[in-house]
Structure formats: C-alpha cells, structure tokens
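Undergrad: predicted coordinates and the sequence they were generated for:
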Amino acid sequence: HRLGRLEIGETSVLIGVSAPHRAAAFDACRFAIDTLKRTVPIWKKEYFEDGAVWADGELPPAPVATPRAKPAS
C-alpha cells in the first residue's frame, strides 16, 4: 500500500496471487482487495481547483469479544 500524495492513475495497491487456474487467482485477488477495503481504514484527501476535502473512509470493524472457556476444576 502506498502512502503520500498519488496522482490520478498511479498504483496505490499491489496484490500478487498465484494459482493453477486463472479463475482461482482472480477470486483470490478479489477476496484480498475486498478484505483490504473492508478492514483497513483508508483515508484520502481529494484535491479540486477550488479546494480540497477528505473523502469518507471506513472505520475498521470493532473487535468482537469471544467467550473464554472456564478452566477445568
């Protein structure tokens, strides 16, 4: 993932996958980018001729509490 200012069309994320068949590779890549977009807080500032604004980013999901097993007596 890249940090800093990126121009339109520049690569911001690179994902490499390998699989015996291209359909599986495409599925793996799609899963990876969808997971990245859903779980990583990505913030971007968009620049216009008359100013700049921060685009809405997604917050990371809240941690889910998992019940702990009680130790055996």
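TA: Ah, there it is.
Undergrad: hey, let's count contacts and neighbours off CA atoms from now on
TA: OK.
Undergrad: buried set for the helix or strand containing A28?
TA: Assigned by DSSP states H and E, A28 belongs to helix 22-39. For helix 22-39, burial by neighbour count (16 or more other Cα atoms under 10 Å) applies to A28, C29.
Undergrad: quick one: list the elements packing against whichever helix or strand comes after it.
TA: With elements assigned by DSSP H and E, the helix or strand that comes after helix 22-39 is strand 44-48. When contacts are defined as 3 or more Cα pairs under 8 Å, 6 or more residues apart in numbering; DSSP states H and E, strand 44-48 packs onto strand 51-55.
Undergrad: next up, a second structure to put side by side with the first:
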Amino acid sequence: MNCIIIDDEEMARAIMGKMIKSLSQLNLLQEFSNAINAIKYLNQNEVDLIFLDIHMPDFTGFDFIQTIER
C-alpha cells in the first residue's frame, strides 16, 4: 500500500516515517511539509493512504481533504 505523510512538523514526519517503514505492508513514497506540494504530487501519482496533520498553517488538513475530494 503506497502512502505519503503531510505534516508541517519535521519531528512528526520523522517519527511517522520510521513507523511506516517498519511495517512491511506500507510503502512510504514521499513526505511533505505542506499540503500544496502534496496536492501537486497527488495530481501526478497514485497514493493509497495519506497520513495527514489537521493543524497546519496556511492550509489545514480539512482544507486539504476538501481540495482533493472528487
């Protein structure tokens, strides 16, 4: 299962990344510090699972979900 992480906190991305990499059924494709770059990535890549921070400056996790809903 291909996944990405979106979180503005570097430490949170690092911890989540280590956890994901320890699980053989998950493949971490990319980490993003902001939702805008993640949206650009999703427009060109297929992802099965998104680990998303809800409280981010400029673009919340809720904003992100509304943007990618199809």
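TA: Ah, there it is. Treat the numbers as computed from the prediction; the structure is a model and nothing was measured.
Undergrad: TM-score for this pair?
TA: The TM-score (TM-score structural alignment, normalised by the length of structure 2) is 0.28; 25 aligned residues with a Cα RMSD of 2.0 Å.
Undergrad: and I4 of structure 2, what is it in contact with?
TA: Residues near I4 of structure 2 by Cα atoms under 8 Å, 6 or more residues apart in numbering: L28, L29, Q30, E31, F32, V47, L49, I50, F51.
Undergrad: okay if I get those as a markdown table plus secondary structure and distance to K18 of structure 2?
TA: Shown next, in a markdown table, are these (DSSP: H, G, I helix; E, B strand; the rest coil; distance: Cα to Cα, whole Å):
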| residue | secondary structure | distance to K18 of structure 2 |
| --- | --- | --- |
| L28 | strand | 10 |
| L29 | strand | 13 |
| Q30 | strand | 13 |
| E31 | strand | 12 |
| F32 | strand | 15 |
| V47 | coil | 19 |
| L49 | strand | 16 |
| I50 | strand | 15 |
| F51 | strand | 13 |
